[in-house]
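Chemist: Sequence and predicted structure, then a few things I'm wondering about:
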Amino acid sequence: MIDLMPTSEEEAAGIVRTHAQSGRPLVICGGNTRSGFGNAVAAEDRLRSTGLTGIVAYNPGEMVMTVRSGTPLAEVEAALQESGQMLAFEPMDHGPVMGTSGEPTIGGVFAANVSGPRRLIAGAARDSLLGVRFFNGKGEIIKAGGRVMKNVTGLDLVKLVAGSHGTLGFLTEVTFRVPPRPKTERTVVLSGLNDAEAANAMAAAMALPVEVSGAAHLPLTVTWKFLAGKLPEGEATVLRIEGLPGSVDVRIEKLAAAMSAFATVTRLEQPESHKLWQEIRDVLPYADGTARPVWRVSVAPGTGHQLVAALRLEAAVDAFYDWQGGLVWMRMEAGPEAELVRRYTKALGGGHATLIRASDEARAVTSAFHPEPEAVVMLSRRVKEKFDPAGIFNPGKMG
């Protein structure tokens, strides 16, 4: 595959127009850390954003940043850390679990709507996105949204592009909110709860007026992989508190006291707490160098364990839970079992089961994306036809 890496919007426009005229498909990507996600497509050319880099505008007082899409995520986060700010949605690095090399880019983060543990209170990546510049399938530049938070012009289009996986256009610039970074964080660990008991404990914790910013459950099969095996013995249900030191001290005590009714409670101080949530965010247990299928299943909070319990009656499954049990990371020990996973997801009230990783053979016969209702499919097709009439952008990532 040939990498095409334009260094200007004009160059990118020429590439898109040439491919649109010939009908040749383009794989759209940034740092290539999500290579292999989606369904394989025959394409000779890969259009990458990594030549479009740099921070265009950033005034910490405005809490808004504008960046070219190919800028490495690490560069963005370093600039934000220096000013005491952050990406509230805590984006994961797919590289370890996907087994890919390269650096995540800020454009790729928004194109895939990547969101980590703090999504519970901060929303998804698209909820922080204020504006975009991108090329449609005709090579025309489109600008939507803006730098002012109250400016809702083009808001629907901005949200539409976020999570479209490059199927609607080639992002060249993104503008997003950057709130203050918490001064400190600590984590309460509940030991020895099974999946159902952990779901009840997390629900009780989220109902408390202590502003829990992370709620995850790590069964016995995965706890030893976190913090280099230094978590307390047994299953671990982990709850994070962030903010000013004095406030965190008070809230962590209230949380620990309430949670002591459920299990033995221990605490992690900032360094260990920060590392733990990074490992949860990046799905450390399944960054195992294999192609064993990995699913990302989003369901109603507290119901994830029911899905796993049902699946285990028919398949070998390993799993852990984020977002108060509403996000289930599952590794299948044999095939993807897509029909089974999606059938039980539907039976539990619905959700989205996305196949993140699998062998080439499995991806060739398994849809990576959760099937949508026919009305949504038809609407998506019409939108795709408007933005990319020749159908050249990332055809392997259409649901």
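Modeler: Now that the structure is in, tell me what you want to look at.

Chemist: rest of the way, CA atoms for contacts and neighbours
Modeler: Noted.

Chemist: roughly how far apart are the most centrally placed residue in the chain and I15?
Modeler: Compute the mean C-alpha point of the chain, and by C-alpha atoms, centre = their mean the closest residue is V114, 2.6 Å away. As for V114, its distance to I15 is 27 Å (criterion: C-alpha to C-alpha, to the nearest Å).

Chemist: And for G154?
Modeler: From G154 to I15 the distance is 26 Å (C-alpha to C-alpha).

Chemist: L171 too?
Modeler: Distance from L171 to I15, by C-alpha to C-alpha: 14 Å.

Chemist: Between the two, which has more neighbouring residues?
Modeler: Higher neighbour count among L171 and I15: L171, with 30 against 17, using other C-alpha atoms under 10 Å.

Chemist: Would you confirm that Q85 contacts P179?
Modeler: Yes. The pair Q85 / P179 is scored as a contact, 5.5 Å apart, by C-alpha atoms under 8 Å.

Chemist: the strands in the stretch 251-399 of the chain, which residues?
Modeler: 264-268, 294-298, 317-322, 327-332, 352-357 (DSSP state E, counting those that start in this stretch).

Chemist: Just send the ones you listed back as CSV, with distance to V41 too.
Modeler: Below are those laid out as CSV (distance: least, C-alpha to C-alpha, whole Å):
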stretch, distance to V41
strand 264-268, 45
strand 294-298, 20
strand 317-322, 29
strand 327-332, 24
strand 352-357, 16
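
Chemist: what's the closest of these to R342?
Modeler: strand 352-357 (6.3 Å; C-alpha to C-alpha).

Chemist: got a list of contacts for that closest one?
Modeler: For strand 352-357, contacts defined as C-alpha atoms under 8 Å, 6 or more residues apart in numbering pick out 36-38, 97-98, 291-299, 336, 341-342, 345, 367-370.

Chemist: Inside helices: which ones of those?
Modeler: Among the contacts of strand 352-357, the members falling in helices (DSSP state H) are V97, M98, V341, R342, T345.

Chemist: and here's the other structure:
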Amino acid sequence: MPSPTTEEELSGIIAGAEGPFRILGGGTRPIGRPVQGTPLSVAGLSGITLYEPGALTMVVRAGTPLDQIEAALWAENQRLPFEPMDHRPLLGTSGTPTIGGVIAGNISGPRRVQAGAARDYMLGVRFVDGAGRILKNGGRVMKNVTGYDLVKLMTGSWGTLGVMTEVSLKVLPRPGAAATLSLTGLDDATAVRAMAAALGSPFDVSGVAHDPAAGETLIRVEGFATSVAYRAGRLSELLAPFGAANVSDDVEGVRARWREIRDVQTMAGQPGDVWRLSVKPSDAPGIVARAGAEQVLYDWGGGLVWLRLAEGTDLRARLGAFGGHATLIRASAETRAAIAPFHPDPAPVAALSEGLRKRFDPKEVLNPRLML
């Protein structure tokens, strides 16, 4: 398996390609159509090349393990704001997640409702396209660019347009305190209304989730201790019509609970396929009722819904027309070959995507058909 250690070496490998490649970082996210091709690892392109805590910026090679990045940030009381999910528990994979895989999938966790997605913190990118060309875009500060915004384009492209070699990121301070408010016994529709009330408040909520199996609706606040205590108290008053809220301000306990939500750990090791729905929150309960899922978890105030269904279930066919996107995250290779894992794009968007693939991967050697 080719595992280049320099950008130039990677460029030469791709330029001389005689067949397709299956791009790998840590190998922890086998999502999308199964790719038939030679494994090409970027794990050798590793290391933090620049970290300026005072400027809230970090430049890091794409194959760098995520835990190495988080350890460096932790030492400076900083963090990746978008709280990337670790797919290993849900998918049953091993290995080590890399920053390149996180950015390639635009992997964002519960804090997205407050902080935004991984894409929003990308400052610059370097990558090798399907012709072997070394391309770069952006830098170490937020700025507008002309032509293709390759920074945004590469984020969420799943290695189909280029193999990332380096990314520049904006980071943020890590809060010292956190609290979770828990409401119990709410049905899905009522829980969505409660979460909407919390998100619509001025109290800077950083997480809103509903776990029907546990009978819990959870709201998270983070920041300075005095601010967290004040906001938790005001949210308790605001949410009183939905029931009495239990408040937990044990920081480690709060972090552990939201890691469970972030990584959908309640579905780990459980039988069946797992789908990820992106929908309008107010539509979510009705769509979930039609889905007939064996297990459900709401995140992002209901804008993100995880569903566990029987193996081989085509959720899109079961739901029919609905406003949103359904992505098949966990299933056998056979199911992922038979059912498109990524939601089909409307014809104009599909045509644009195909044009971009031809522009950046003319030989069709980079994760071909993974997103189709």
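Modeler: Done, it's in. Just so it is clear, the model here is predicted, and its values are computed rather than measured.

Chemist: tm score of chain vs chain?
Modeler: After superposition, the two chains reach a TM-score (TM-score structural alignment, normalised by the length of the second structure) of 0.97; 371 aligned residues with a C-alpha RMSD of 1.4 Å.

Chemist: shared neighbours of Q85 and P179 of the first structure, anything?
Modeler: Both Q85 of the first structure and P179 are contacted by M63, under the criterion C-alpha under 8 Å, 6+ apart.

Chemist: related to what we said a few turns ago, and the strands of the stretch 251-399 of the first structure: which comes nearest F135 of the first structure?
Modeler: strand 352-357 (26.5 Å).

Chemist: Which stretch of the second structure is that closest one matched to in the alignment?
Modeler: Aligned by TM-score structural alignment, strand 352-357 of the first structure corresponds to residues 325-330 of the second structure.

Chemist: from the chain's centre, how far out does the matching stretch sit?
Modeler: The chain centroid and the centroid of stretch 325-330 of the second structure are separated by 12 Å under C-alpha atoms, centre = their mean, to the nearest Å.

Chemist: Now the residue nearest to the centre of the first structure: closest residue in space, sequence neighbours ignored.
Modeler: Among residues not flanking V114 of the first structure along the chain, P91 sits closest, at 5.3 Å (C-alpha to C-alpha, 6 or more residues apart in numbering).

Chemist: quick one, what contacts the one you found?
Modeler: Listed by C-alpha under 8 Å, 6+ apart, the contact set of P91 of the first structure reads V109, V114, S115, G116, A125, R281.

Chemist: Repeat the analysis, applying 6 Å as the threshold.
Modeler: P91 of the first structure makes contact with V114, S115, G116, according to C-alpha atoms under 6 Å, 6 or more residues apart in numbering.

Chemist: Out of these, which is nearest to A310 of the first structure?
Modeler: Nearest member of the contacts of P91 of the first structure to A310 of the first structure, counting by C-alpha to C-alpha, is G116, at 25.6 Å.

Chemist: just checking, that closest one touches D93?
Modeler: No. Using C-alpha atoms under 6 Å, G116 of the first structure is not in contact with D93, being 9.5 Å away.

Chemist: Neighbour count: the two, which is higher?
Modeler: Counted by other C-alpha under 10 Å, G116 of the first structure and D93 do not tie: G116 has more neighbours, with 25 against 22.

Chemist: Which position in the second structure pairs with that one?
Modeler: Match for G116 of the first structure (TM-score structural alignment): G109.

Chemist: what about that match, is that helix, strand or coil?
Modeler: coil (DSSP: H, G, I helix; E, B strand; the rest coil).

Chemist: how near is it to D129 of the second structure?
Modeler: 28 Å.

Chemist: OK, contacts around L297 of the second structure?
Modeler: D211, V305, W306.

Chemist: Tell me who's in contact with Q270 of the first structure.
Modeler: E185, R186.

Chemist: cutoff 7 Å now
Modeler: T184, E185, R186 (C-alpha atoms under 7 Å, 6 or more residues apart in numbering).

Chemist: distance of G108 of the first structure from L379 of the first structure?
Modeler: 24 Å.

Chemist: Now do R68 of the first structure: how many residues are near it, please.
Modeler: With other C-alpha under 10 Å as criterion, R68 of the first structure counts 25.

Chemist: which position in the second structure aligns with it?
Modeler: Using TM-score structural alignment, R68 of the first structure pairs with R61 in the second structure.

Chemist: ok, now how distant is the counterpart of M142 of the second structure in the first structure from V27 of the first structure?
Modeler: Taking TM-score structural alignment, M142 of the second structure has M149 as its aligned residue in the first structure. Distance from M149 of the first structure to V27 of the first structure, counting by C-alpha to C-alpha: 32 Å.

Chemist: Have a look at those two and say which one is more surrounded.
Modeler: With neighbours defined as other C-alpha under 10 Å, M149 of the first structure and V27 compare such that V27 has more, 24 against 16.

Chemist: what residues are up against the more buried one?
Modeler: A43, D45, R46, L47, F393, N394.

Chemist: What residue, apart from its backbone neighbours, is nearest it spatially?
Modeler: R46 (4.5 Å).

Chemist: Assumed the one you found was part of a helix.
Modeler: No. Per three-state DSSP, R46 of the first structure lies outside any helix segment and is strand.

Chemist: close enough to count as contact, it and I2?
Modeler: Yes. Applying C-alpha atoms under 7 Å, one finds R46 of the first structure in contact with I2, separated by 6.0 Å.

Chemist: More neighbours: which of these two?
Modeler: A count of neighbours by other C-alpha under 10 Å puts R46 above the other of R46 of the first structure and I2, at 20 against 9.

Chemist: corresponding residue for the more buried one in the second structure?
Modeler: So, by TM-score structural alignment, R46 of the first structure is matched to P39.

Chemist: Distance-wise, check its match relative to G95 of the second structure.
Modeler: In this structure, P39 of the second structure and G95 of the second structure are 15 Å apart, going by C-alpha to C-alpha.

Chemist: Equivalent analysis for P344 of the second structure, please.
Modeler: Taking C-alpha to C-alpha, one finds P344 of the second structure at 30 Å from G95 of the second structure.
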